[in-house]
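Colleague: A predicted structure for the sequence below; I have some questions about it.
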Amino acid sequence: MSSKTKIVVLHMKEVVYTAIFLVLAILMIILVFVMFSGKDKKDTAAKPAEETLYIPGVYTSTIQLNDNSFDVQVTVDANHINSIELVNLSETATVMYPLMEPTLEDIAEQIYLSQSTDNITYSDENKYTSMLLLEAIQSAIAKADAGTGAE
């Protein structure tokens, strides 16, 4: 019996390159499998469509006090009230009605938290200012209402 011994010489560089290509090939197969699996389609089909509350945009309502007029600007997206601010408020109106800005900030903070103009609280000191601002905010939000579509 004659046995012929075969000697195989492997260069370390070739072994390392082969191992790297095998790992990359396995990762590519896993990636393709994850990308084309039907799991994502089932998840998106099961989610109900969220109803939109508002038509996204910026809506204003004008307040007229004596000879001064200024606007309450309400910015909404499809489901949230994002900002409420006074625009076109002159310096004379700010001096004549100093409670206007702090009252609006207080009301706006409550609206941001509840996303509604219902159950807004205000102090007796600025009751009429609060009622005036709240009425203007409600008017601007009514323009953004997706149910009515009024602008």
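Modeller: Structure's in. What do you need?

Colleague: from here on, contacts and neighbour counts on C-alpha atoms
Modeller: Fine.

Colleague: Centre of the chain to the longest helix seen in the chain, how far?
Modeller: Secondary structure of the chain read by DSSP state H shows that its longest helix is helix 12-35. Computed by CA atoms, centre = their mean, to the nearest Å, the separation of helix 12-35 from the middle of its chain amounts to 41 Å.

Colleague: Second structure follows, compare the two:
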Amino acid sequence: MSNTKIVVIKLKQIIYGAIFAVLGIVLLILLLALFRSGKKDSGANEDTAKYIPGVYTSVVALNDSTLNLEVIVDKNHINSVQLINLDEAITTMYPLVAPSIKSIADQLCNDVDIASIQIEEDSKYTQTLLLDAVEQTLEKALITPVDHSVDKQADTKK
């Protein structure tokens, strides 16, 4: 007579289907969020990285004695600036060296740009000498080093 078919779906099957559909959607959203945030974070970290982390040294010459300057950096911050072989004879001959390097180190470790460091009047020559050495040492740590050869070529053409 009639071809009417009755489909019987158990409530248990409906619940399982709904749970799997919701889990599938949540998994898809998590995967999309994971891949999108990973790209943004890695790009942001590369933009903010200024230095190659490590310990960098250079030599400062004071008449007949030499001092080893050590700068410790992480990827975007200067952690330490110090003179390694600063003995009593050098501090006696050059009494402004220790306070000058401490002043420079305090400013650099507090995220003051090297071009903005305040030089004290009573030790400006010592601080200038040490600041030049720190700047040369930091150039070794830069991810994209500054090329001064272009400046030197421009100076020779004048």
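Modeller: It's in. Given the structure is predicted, the values throughout are model-derived calculations rather than measurements.

Colleague: which stretch of helix or strand covers the one residue sitting closest to the centre of structure 2?
Modeller: Among the residues of structure 2, the one closest to the centroid is residue 76, at 1.6 Å (CA atoms, centre = their mean). Counting by DSSP states H and E, there is no helix or strand that carries residue 76 of structure 2.

Colleague: Now the element after the longest helix of structure 1, going C-ward?
Modeller: helix 39-46.

Colleague: Could you list every helix and strand in contact with the following helix or strand past that next one?
Modeller: Following helix 39-46 of structure 1 in sequence order, the next helix or strand is strand 57-65 (DSSP H and E). If you count contacts as 3 or more CA pairs under 8 Å, 6 or more residues apart in numbering; DSSP states H and E, strand 57-65 of structure 1 packs onto strand 68-76, helix 127-144.

Colleague: rerun that using 10 Å as the cut-off
Modeller: Counting contacts by 3 or more CA pairs under 10 Å, 6 or more residues apart in numbering; DSSP states H and E, strand 57-65 of structure 1 packs against strand 68-76, strand 81-87, helix 127-144.

Colleague: how about TSV for those, with mean neighbour count and distance to residue 105 of structure 1 added?
Modeller: Shown next, in TSV, are these (neighbours: other CA atoms under 10 Å; distance: least, CA to CA, whole Å):
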stretch	mean neighbour count	distance to residue 105 of structure 1
strand 68-76	19	12
strand 81-87	17	8
helix 127-144	19	10
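
Colleague: got CSV for these, with distance to residue 100 of structure 1 too?
Modeller: Below are these laid out as CSV (distance: least, CA to CA, whole Å):
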stretch, distance to residue 100 of structure 1
strand 68-76, 11
strand 81-87, 9
helix 127-144, 7
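
Colleague: What does residue 88 of structure 2 correspond to in structure 1?
Modeller: Residue correspondence to structure 1 (TM-score structural alignment): residue 88 of structure 2 is matched to residue 91.
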